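Visitor: Sequence plus predicted model, see below.
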Amino acid sequence: MGNRGMEELIPLVNRLQDTLSSVGESASLHLPQIAVVGGQSAGKSSVLENFVGRDFLPRGSGIVTRRPLILQLLNGNTEYGEFLHCKGKKFTDFDEIRKEIETETRRLTGSNKAISPIPINLRIYSPNVLNLTLVDLPGITKVPVGDQPADIEYQVRDMIMQYICKENCLILAVTPANTDLANSDALKLAKDVDPQGLRTIGVITKLDLMDAGTDAREILENRLLPLRRGYIGVVNRSQKDIDGKKDIQEALEAEKKFFLSHLAYKHMAQTMGTPYLQRILNQQLTNHIRDTLPAFRSHLQSQLLALNKEAEEYGQFNPDDPTRRTKTLLKLVQRLAVDFEKLIEGSGDRVDTVNLSGGARINRIFHERFPYELVKIESDERKLRREINYAIRNIHGVRTGLFTPDMAFEAIVKKEISRLQGPCTKFIDLVTQELITTVHQCINKLSSFPKLRDETERIVTSEIREHESKCREQVLLLIDIQLAYINTKHEDFIGFTNVQQAYSQSNKKTVPGIAGNQGVAPPSSLIVIRKGWLTISNIGIMKGGAREYWFILSAESLSWFKDDEEKEKKYMLPLDNLKLRDVEKGFMSSKFVFAIFNTELRNVYKDYKCLELACNSQEELDSWKASLLRAGVYPERVAVDGQGNGTPENFTDPQLERQVETIRNLVDSYMSIIYKTIRDLMPKTIMHLMINSVKEFISSELLAQLYALGECSVLMDESPEQQQHRVEVLSKHAALKEALAVIGEISTSTCTTPLPPPVDSSWIQPSSLNPPKHSGRPVIRGHAPPAPRVPHTGHNASPAGFQRLAVQHSRAPTSVPRRHPPAIPKVK
């Protein structure tokens, strides 16, 4: 088998056709084949019946062929037919074959002349045929008839294009001679997908029905609308002959006499007729298979590689074997644990470059969202000072206090610490939601087993909620611990002695209340904190409208450039006295917007009081806010004003005013310590009590809880969709392996028959200096129009085929054809 000659290529491709029929239409369309294309009543069916020598195709008016018919002709000693959907049944009566085609067509399309792209596979063995594979397609129609769909024209066109657009498909364009060739639907479709005419073979039918005094000589000599592979004329039986049951062998004899006796065709009678067409198709299909088989092998191998892993998994699962079910359950839970850990901890394999994974999103919550939520705690400076004032007065009572009471400091600090419960609780909620989303992403891979997926989701979600509750209790306990004891001996606490000195040395931008209150150290002014694209969205249309710029944020300024090359700077905005606030998203806008404004009511940019900057996503917005926070630009009503005292209470007692200022600065210093502690402990607490615990539960306890349900066999029941998908994958995998095995039996290195030379197209490019070279024996071909005389180095052609052409070569060239054909590549 490994040294098989090329003459057996077509039978082997027929085996591929049968093998891949279980794969689906998409794969079988890549097989080398010949598609028969033509209008209604163009004579397609008659040509195919002439090949077989029998009447076996449905006939009638309108669309008769309503499903593609894959016709495999195989030379054999006996004559019978086989359908792929009736395996093992031989049809020796060809009338029965016609009835079976009609029955199978109606089974899918009904009786309303509708069409279906699902093919019918018919194999015919006969001593009268050459090995050939053709696809008979529905005739091209224009107007729906009866109860046909209104878009029947487009349905037929789409079905035809599915076949002929493949490079592996030769196109047999059938056109009746009694119509204008320029209006041929078949040639037009072929021209759309094969503009060079490399894959198209023209067949001209009904030559005997042309008007008196007219002929198709110019067409058959390939001079009117030239094709690389030329045209072949045939004469089929008329409707009267068919109704009169005229024998096809008699019709073939009549066809031969017609060409020999017709004045316009007798010089080319040897290259016309159904027998010659069948030989040419056999020869050209064989060569085409040889040329396209390597690419087809690569196509099958790529499909097989894509299915290997999935098919291996399905092959190990036997729904009727309890042991296999248990083993599959164990593997699925183990894979779930590995996938969850990779999404949380990060992994270098199969990196998602489109979306952030669970671990990356949680990291963003840790280091961007949570610090920003702390900053967003509204601290009304006027209200805070009033509270300090009242606390001092209430502690002194009727007496006039000489010293600043530390009890007022402790009362205010405890109140500020209690306010941390809101951001901390929101922090836990955000992480919990990301954990549940990540678990769902992993559990969705269990969709093949709906009950297993549902139970796993219920168990893991319950576990997350349980750990969330424990984590929430622990976080509230941390806040209670901070409330239990105010440590004024902390090494970072400014203390009463240094409070006045620290306050006097503060500046407008980085007063201790700001830098310390949020636990954010001011970065160096030389450090670039962030770069990225932002859109300035509040510029009017008259001034250019919204524009996107490249922004650079440093510790001292916010600059923007025309593009990311950073050559053309548009503006540099100092960060002094700047704050930011959220801007509500517009109804029709897809952008996420925040605004920057000046606390002293100065213009921020040109004549604009604020600068509205837009991002493409919420993640990008949160990241920019966190970066501005690092640069010292805080949300509205968080940072104190330039003097650090907002709109102060009207004091009449200078001593009381001094005491309020002292406690205010002590509160800022101590809360700086609290913020730093909370920012450090919160991610650690959540990581320990939630994330690591859930990860450990999935890897070590989930399987035990699934077993504890006592329904392991029920858990592993497949959904009907999954059962069908598994069967399809395994069938497709087996078919692809068998197809590659079939191709492996073919050796393209040995040829027992010489390859036919390509159609002579040198006349199409008169400027070409390289004549086509002939390999092997000369083969009789259709005449091409005259061409300039050029040297010829090939073998001498036989007089029967080229006498007329040789005489024409000795004369001057004739006029140029009416339509220039497309450029043809040189043939080696």
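Guide: Great, that's in hand. Since the model is a prediction, treat every value here as computed from it, not as a measurement.

Visitor: Could you use CA atoms for every contact and neighbour count after this?
Guide: Fine.

Visitor: For Asn178, which non-adjacent residue is spatially closest?
Guide: On the basis of CA to CA, 6 or more residues apart in numbering, the spatially nearest residue to Asn178 that is not a chain neighbour turns out to be Met210, at 5.1 Å.

Visitor: Surely the one you found touches Pro176?
Guide: No - taking CA atoms under 8 Å as the contact criterion, Met210 and Pro176 are not neighbours in contact, 9.3 Å apart.

Visitor: Out of these two, name the residue with the larger neighbour count.
Guide: Counted by other CA atoms under 10 Å, Met210 and Pro176 do not tie: Pro176 has more neighbours, with 23 against 14.

Visitor: quick revisit: any idea how far the residue nearest to Asn178 is from Ala177?
Guide: Counting by CA to CA, to the nearest Å, the gap between Met210 and Ala177 amounts to 7 Å.

Visitor: repeat for Glu8
Guide: Separation of Glu8 from Ala177 (CA to CA): 35 Å.

Visitor: and what of His267?
Guide: 18 Å.

Visitor: So for these two, which residue has more residues nearby?
Guide: More crowded of His267 and Ala177, by other CA under 10 Å: Ala177, with 22 against 17.

Visitor: Surely that one touches Ala216?
Guide: Yes - look at Ala177 against Ala216 with CA under 8 Å: they come within range, at 6.7 Å.

Visitor: Which neighbours do the two have in common?
Guide: With contacts taken as CA atoms under 8 Å, 6 or more residues apart in numbering, Ala177 and Ala216 have Leu207 as neighbours in common.

Visitor: Following the chain onward from the helix or strand hosting Ala311, which element is next?
Guide: In this structure, Ala311 sits in helix 274-316 according to DSSP states H and E. Beyond helix 274-316 in the direction of the C-terminus, DSSP H and E gives the next helix or strand as helix 322-345.

Visitor: And that next one, what's buried?
Guide: Within helix 322-345, the residues that qualify as buried by neighbour count (16 or more other CA atoms under 10 Å) are 325-326, 328-329, 332-344.

Visitor: ok, second structure coming up, stack it against the first:
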Amino acid sequence: MLDDLIPLVNKLQDIVFNTIGSDTIDLPQIVVVGSQSSGKSSVLENIVGRDFLPRGSGIVTRRPLILQLINTCPPTASDDIPPPHSAAAVHEEPEWAEFLHLPGRRYNDFAEVRREIETETSRIAGLNKGINRLPINLKIYSPHVLNLTLVDLPGLTKIPIGDQPTDIEKQVRNLIVEYIAKPNSIILAVTPANIDLVNSEGLKLARQVDPSGKRTIGVLTKLDLMDQGTNALEILSGRVYPLKLGFIGVVNRSQHDIQANKSLPDALRSEEDFFRHHPAYRNIAHRCGTQYLAKSLNQILMAHIRERLPDIKARLNTLMGQTQQELAAYGDHGVGAVAGTTQPKGLRILQLMTRFSNNFIASIDGTLSEISTKELCGGARIYYIFNSVFGNALDIIDPTTNLTVHDIRTAIRNSTGPRPSLFVPELAFDLLVRPQIRLLEPPSQRCVELVYEELMKICHSCGDSELTRYPRLQGKLIEVISELLRERLGPTSNYVESLISIQRAYINTNHPKFLGGAGAVSKMIDGKAEKKRKDQTTKVKAGVATNGTATPEPEHPIPGGRTLSYPRDTGAVNQDLPNGAVPSLNGPMAGSATSTLHTSPNARDSFLNHFFGNDGTSVTGKALPEPNFTGSFRRPDVSNLSLDDSASIIYDEPALTEREQMETELIRNLITSYFNIVREIIQDQVPKAVMHLLVNFTKESVSNRLVSELYKEDLFDDLLHEDESLAQERKKCEHILQVYKDASAAANGVYEFEVTYFSYSLGALSDN
């Protein structure tokens, strides 16, 4: 009854290999390993009793050969049938072979089996003596074999021969380790007896994966070729290299016997005579030879199957669960089939559209169930754009980076017309500050573009595994939302552009945060005074002050505790401002002047009038010297020029006078102050506009837009067309799941047999 265990596992192996093409369950099997010319092929042919394996020099076995031996007439009692390959055995029943890659075709001639192995090996592994991991599955049906599952692997080699790859040794070792490392594999290590056991490559590899020797069987070949006076009795007795499963000695046909076409039955009889009459082995002859090896392998494999059966069942249950989850991800059969029932197509489309739009909205709101932990995305990314990207882009803008001193002076001169100005004209400030506000437009438009791109990214990533079944529907959903986003991009960009234009349309110098004229002058004066103090401190420390003391520049006190300093070379002397004369600020100076200096309604002259002097005079009443243009102004010869040639007149720009320096610095401070006000407004208004016109509008409109565009009965069939590759994957997954179910049923059959056999054994013991 125990003989049924191996056929059941063979059935399990067929089920798995026929569908998956690899041993994902790690089924119990015997793996044959050994070096080249160690006698592996001869051992397998002796067990089968047929010549069917390729022979030759170098690596002959270049693909794993999974050999299943199936007894076609199992005995009812062990005493009723002669042992396989014995002299009493007569080949009355037919024997044949089948390949897994040629289902349904029987080979009665084993010479054809050899040729098919060679052909199939060359087809996959090529003709250059290289190896390949894809196995060849061969079944041999015979009444003279015991049920076994054997795996023949390429022999270990050291040196590449001919066209073999240079790393052929490494490839072979990796392939062998891949098979023998599996816990459910029994290792059959074949070693020639005429070499030192410590040089056995098969035993070395076996020890790496099975250091305790619990699942390794040693086979000694070529015992008849040992030197005279030597024998392997110590090894076969287990006293040299202990293995739990022991060593078994066999004698194969020699090369001379093969060339002389000595039959396998004759070779088996010669082997039996050798052990029976050899003085060293005759006492253990019953534990030597191919017949004993086949019987031992059969019993060991059955015991190993019984031991590993619970693990096999657990592995099958795990694989079935994993495959069931994969199949669920592909969805059920039919359009919109859920839980075994087929929904109307319209309802199915509505469900998918609703799920898609909900995922889109949840990605923006940050409530999506699956949120990335690797990078910012969705609403968090939009927040980052507003606060970090856009905010930093505005902060790094220098309000006057593109305004040179020449630009400011030219603007002041152009705004005064043909007459000299008494103070800094307001028109110059307006003329210069408006273009600077436009510097805020490029980063603002870029902010809109970045948010738009992020919404497009969300749109392409908010589908789920169920929606991937219908690529046309998914494409249409993305297309509709993308079109909605493109529609909103234009109005949003236009509105942001309008925000900049609004700020340029009216320069509000009455803004509470605007520095104003008095503030700008005070800031300028404070800066000069601070610089002068630092310079004087530096001179004192350097010991260069005149008469040992630093002489301060003359200053004019200003009401409120401030003083006004001016250069010595103007000829001005220290003089206080008139009592009660508080300066008024005209033009851009009037902005926030009241917060610094209170104007008097009785004051007739402005602060700048007092500062620069009336009609070119200083506050002392003395005339300011006219700018000296000698050497800096070149008068061109205009006697022969017409009015149209006036543009070609070249003037050398004179150096800035001290008044011009103060005017340009004053204008620069005012521009910076007002630009900062506008920058703060834009930094607040642009994100709000983008959220209202682009983000929130899209969130509120996405569901209605999807329904209006796609919920049309004439589109249902096209939208719910399944992806062909996905349908094939689901079909393959269903087939694999069925394979695992069948394998599980086979494993349960083995388990039920074990229970029955155990009950039968207990009954037999109780009867005795």
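Guide: Arrived safely. These numbers come from a predicted model, not from an experiment.

Visitor: TM-score for these two?
Guide: The TM-score (TM-score structural alignment, normalised by the length of the second structure) is 0.67; 610 aligned residues with a CA RMSD of 4.4 Å.

Visitor: just to revisit the earlier point, using the aligned residues only, give the average distance of the helix holding Ala311 of the first structure to the second structure.
Guide: Its matched residues in the second structure lie on average 3.5 Å from helix 274-316 of the first structure after superposition (mean CA distance after the TM-score superposition for the first structure).

Visitor: Now do that helix: which elements does it pack against?
Guide: Counting contacts by 3 or more CA pairs under 8 Å, 6 or more residues apart in numbering; DSSP states H and E, the secondary-structure elements packed against helix 274-316 of the first structure are helix 9-20, helix 44-52, strand 132-136, helix 720-744.

Visitor: what about 7 Å?
Guide: Based on contacts counted as 3 or more CA pairs under 7 Å, 6 or more residues apart in numbering; DSSP states H and E, the elements that helix 274-316 of the first structure packs against are helix 44-52, helix 720-744.

Visitor: got the angle between that helix and strand 132-136?
Guide: Here helix 274-316 of the first structure runs at an angle of 80 degrees relative to strand 132-136 (axes from the mean of the first three to the mean of the last three CA atoms, to 10 degrees).

Visitor: what's the angle between helix 274-316 of the first structure and helix 720-744?
Guide: Our comparison of helix 274-316 of the first structure with helix 720-744, counting by the same axes, to 10 degrees, yields an angle of 130 degrees.

Visitor: On the three-state scheme, the spatially most central residue of the second structure is what?
Guide: A centroid search over the second structure (CA atoms, centre = their mean) returns Lys374, at 10.6 Å, as the residue closest to the centre. Of the three states, Lys374 of the second structure takes coil under DSSP: H, G, I helix; E, B strand; the rest coil.

Visitor: ok, now the one 3 residues further on?
Guide: In the three-state summary, Cys377 of the second structure is assigned as coil, counting by three-state DSSP.

Visitor: what about whichever residue in the first structure pairs up with it, how many residues close to it?
Guide: Residue correspondence, TM-score structural alignment: Cys377 of the second structure in this structure matches Ser357 in the first structure. For Ser357 of the first structure, the tally of surrounding residues (other CA under 10 Å) stands at 20.

Visitor: what residues are up against Ser357 of the first structure?
Guide: For Ser357 of the first structure, the set of contacting residues under the criterion of CA atoms under 7 Å, 6 or more residues apart in numbering consists of Leu343.

Visitor: hmm, 8 Å instead?
Guide: Leu343, Ile344, Thr438.

Visitor: coming back round to it: JSON lines please, covering the helices and strands packed on helix 274-316 of the first structure and showing distance to Glu701 of the first structure and mean neighbour count.
Guide: Below are those laid out as JSON lines (distance: least, CA to CA, whole Å; neighbours: other CA atoms under 10 Å):
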{"stretch": "helix 44-52", "distance to Glu701 of the first structure": "68", "mean neighbour count": "21"}
{"stretch": "helix 720-744", "distance to Glu701 of the first structure": "27", "mean neighbour count": "17"}
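
Visitor: possible to save those as CSV with distance to Thr535 of the first structure?
Guide: As requested, these are exported to CSV (distance: least, CA to CA, whole Å):
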stretch, distance to Thr535 of the first structure
helix 44-52, 63
helix 720-744, 47
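
Visitor: Quick check: which of those is nearest to Gln284 of the first structure?
Guide: Gln284 of the first structure lies closest, by CA to CA, to one member of these: helix 44-52, at 15.8 Å.

Visitor: Past the closest one, which element shows up next along the chain?
Guide: Next along the chain after helix 44-52 of the first structure, taking DSSP H and E as the criterion, comes strand 69-75.

Visitor: now that following strand against helix 9-20, angle please.
Guide: Inter-element angle recorded for strand 69-75 of the first structure and helix 9-20: 140 degrees (by the same axes, to 10 degrees).

Visitor: and whatever residue of the first structure lines up with Thr149 of the second structure, how far is that from Asn287 of the first structure?
Guide: Counting by TM-score structural alignment, Thr149 of the second structure lines up with Thr133 in the first structure. When CA to CA is the yardstick, Thr133 of the first structure and Asn287 of the first structure sit 13 Å from each other.

Visitor: ok, these two, which is more surrounded?
Guide: Neighbours per residue (other CA under 10 Å) separate Thr133 of the first structure from Asn287, with Thr133 holding more: 25 against 18.

Visitor: so what's the residue nearest to the more buried one when sequence neighbours are not counted up against?
Guide: Distances taken as CA to CA, 6+ apart put Gln72 closest to Thr133 of the first structure, at 4.5 Å, once the chain neighbours are dropped. With contact set as CA under 8 Å, 6+ apart, Gln72 of the first structure has these partners: Asn14, Asn121, Leu122, Arg123, Ile124, Asn131, Leu132, Thr133, Leu134.

Visitor: Gly334 of the second structure too?
Guide: Taking CA under 8 Å, 6+ apart, we find Gly334 of the second structure in contact with Thr342.

Visitor: let's see it at 10 Å
Guide: The contact partners of Gly334 of the second structure, by CA atoms under 10 Å, 6 or more residues apart in numbering, come to Gly340, Thr341, Thr342, Gln343, Leu720, Glu722.
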